[in-house]
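In: heads up, no residue letters with this:
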């Protein structure tokens, strides 16, 4: 849960420090500008708040790793993706996106700090403990932090411990370890299809290369 707070704070800080012109630059998410990604983060924060106040007595059927499903790689053509683009454009000014993310994001962060990790919550038709739910989001925040800075040279990187933990989670999802020669960032970008491996990296991946990318959702 501490890593949830650390990775989420780092991501929100990176957004807050962006100059206005960076909001019109592309992000690492297919079809999304940085402003669209920030709008998506606002919705993510709302989802966290909703989930944390949706307790259930049902038995958990997912954990921090199995929370994620393997989905088709994003193309930018999904109707929800298109909605995000329209919603982000409606903000018009970057400071409004920053303000809303800080407002809702700070609330989500406080709610996470106050949450009982043993309480069961329900979301997306699955049940898991609050601790597992928040741990799952370390991967979400870290990947989106990489998306945020994909084409930005001066933005802060995700925390090293968040990168390391996210790599571990992705390896558990894959059922195989990435080559030791891969940095945590390389493993996440290549493993999720955000970047294609070069020739030497593909050779190092071996059979795992044929199972990539692991698009999660």
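Out: Now that the structure is in, tell me what you want to look at. The model shown is predicted, which means the values in this text are computed figures rather than measured ones.
In: going forward, measure contacts and count neighbours with C-alpha atoms only.
Out: OK.
In: output the contacting helices and strands for the helix or strand hosting residue 100.
Out: Per DSSP states H and E: residue 100 is located in helix 94-114. Other helices and strands packing on helix 94-114, by 3 or more C-alpha pairs under 8 Å, 6 or more residues apart in numbering; DSSP states H and E, are helix 2-16, helix 34-52.
In: which stretch among the ones you listed comes nearest residue 100?
Out: helix 34-52 (7.0 Å; C-alpha to C-alpha).
In: packing partners of the next helix or strand after the closest one?
Out: Using DSSP H and E, the helix or strand that follows helix 34-52 in sequence is helix 79-91. Where contact means 3+ C-alpha pairs under 8 Å, 6+ apart, helix 79-91 is packed against helix 34-52.
In: pull out the buried positions in the helix it packs on.
Out: Neighbour-count burial for helix 34-52 flags 34-46, 48-49, 51-52 (criterion: 16 or more other C-alpha atoms under 10 Å).
In: then this one, side by side with the first:
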């Protein structure tokens, strides 16, 4: 729960501090500008709110690692939701509106996470997880997207070290192997998810 809050708070603070011109710069997500990534974060925050308000009675069917759909091929950009995100981001026009919407919905998602019972079960994507596992999965989501945010920017604070370390451990669990200790947490995450070329076979998470 603490790592979720730290990671999410740091990511939102980084977005809030961006000058307007940075929203038109490329992000670390292929074909997405920073504004597209921020719009995606708004959708993510909505998903967190919806999931935490969707209790489930059955036994968990996924955990923080198996929550992710893994592919060995990079995304093609043909996904309809990805295309919608780009159009929606452009429709905001003024970056201040995106900042406001992320702060508004994102703050609510952060509060809902703090108030949630970690042992409770919730449903998302036709699967059941404990709140603790769901929020742990999102530490990886926030950390990777924080790295995407700063990929082509300078002077922007990166993800918290606790979130980087936790995300690395989760990605190693997903991969089924430990990454070389010579790799920093940042390098392991970027190479391990195909965001940067390297010796590790990349995992594309969805």
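Out: Yep, it's here. Quick caveat, the model's predicted, so the values are computed rather than measured.
In: rewinding a little: next one: the helix holding residue 100 of the first structure to chain centre, how far?
Out: Centroid separation for helix 94-114 of the first structure versus its chain: 15 Å, with C-alpha atoms, centre = their mean, to the nearest Å.
In: for the following helix or strand past that helix, packing partners?
Out: Downstream of helix 94-114 of the first structure, the first helix or strand assigned by DSSP H and E is strand 120-123. For strand 120-123 of the first structure, the packing partners by 3+ C-alpha pairs under 8 Å, 6+ apart come out as helix 34-52, strand 126-129.
In: go again with 6 Å.
Out: strand 126-129 (3 or more C-alpha pairs under 6 Å, 6 or more residues apart in numbering; DSSP states H and E).
In: the strand it packs on vs the second structure, average distance?
Out: Strand 126-129 of the first structure: mean distance to aligned residues in the second structure after superposition is 0.5 Å, counting by mean C-alpha distance after the TM-score superposition for the first structure.
In: which parts of that strand are buried?
Out: By neighbour count on 16+ other C-alpha under 10 Å, the buried set for strand 126-129 of the first structure is 127, 128, 129.
In: so which of those is the closest to residue 86 of the first structure?
Out: Closest to residue 86 of the first structure out of the buried residues of strand 126-129 of the first structure is residue 127 (31.7 Å), distances taken as C-alpha to C-alpha.
In: which non-adjacent residue is nearest residue 41 of the second structure?
Out: residue 102 (7.1 Å; C-alpha to C-alpha, 6 or more residues apart in numbering).
In: and if you look at residue 82 of the first structure?
Out: residue 76 (7.3 Å).
In: how many neighbouring residues does that neighbour have?
Out: 14 (other C-alpha atoms under 10 Å).
In: what does the one 10 residues further on give?
Out: Residue 86 of the first structure has 13 neighbours, counted by other C-alpha under 10 Å.
In: aligned counterpart of it in the second structure, please.
Out: Matched to the second structure by TM-score structural alignment, residue 86 of the first structure sits across from residue 87.
In: so how far is residue 39 of the second structure from that match?
Out: Remark: distance between residue 87 of the second structure and residue 39 of the second structure (C-alpha to C-alpha, to the nearest Å) = 10 Å.
In: what does residue 16 of the second structure give?
Out: For residue 16 of the second structure relative to residue 39 of the second structure (C-alpha to C-alpha), the value is 13 Å.
In: report the central residue of the first structure.
Out: Of all residues in the first structure, the one closest to the mean position by C-alpha atoms, centre = their mean is residue 140, 2.1 Å from it.
In: the helix or strand hosting residue 185 of the first structure: average distance to aligned residues in the second structure?
Out: Taking DSSP H and E as the definition, residue 185 of the first structure sits inside helix 184-191. Once fitted to the second structure, helix 184-191 of the first structure is off its aligned match by 0.3 Å on average (mean C-alpha distance after the TM-score superposition for the first structure).
In: try stretch 34-51 of the first structure
Out: Stretch 34-51 of the first structure differs from its equivalent in the second structure by a mean of 0.2 Å after superposition (mean C-alpha distance after the TM-score superposition for the first structure).
In: equivalent range in the second structure for that stretch?
Out: Aligned using TM-score structural alignment, stretch 34-51 of the first structure spans residues 34-51 in the second structure.
In: what lines up with residue 151 of the first structure in the second structure?
Out: That one, residue 151 of the first structure, aligns with residue 152 by TM-score structural alignment.
In: SS state for its match?
Out: Under DSSP: H, G, I helix; E, B strand; the rest coil, the three-state class of residue 152 of the second structure is coil.
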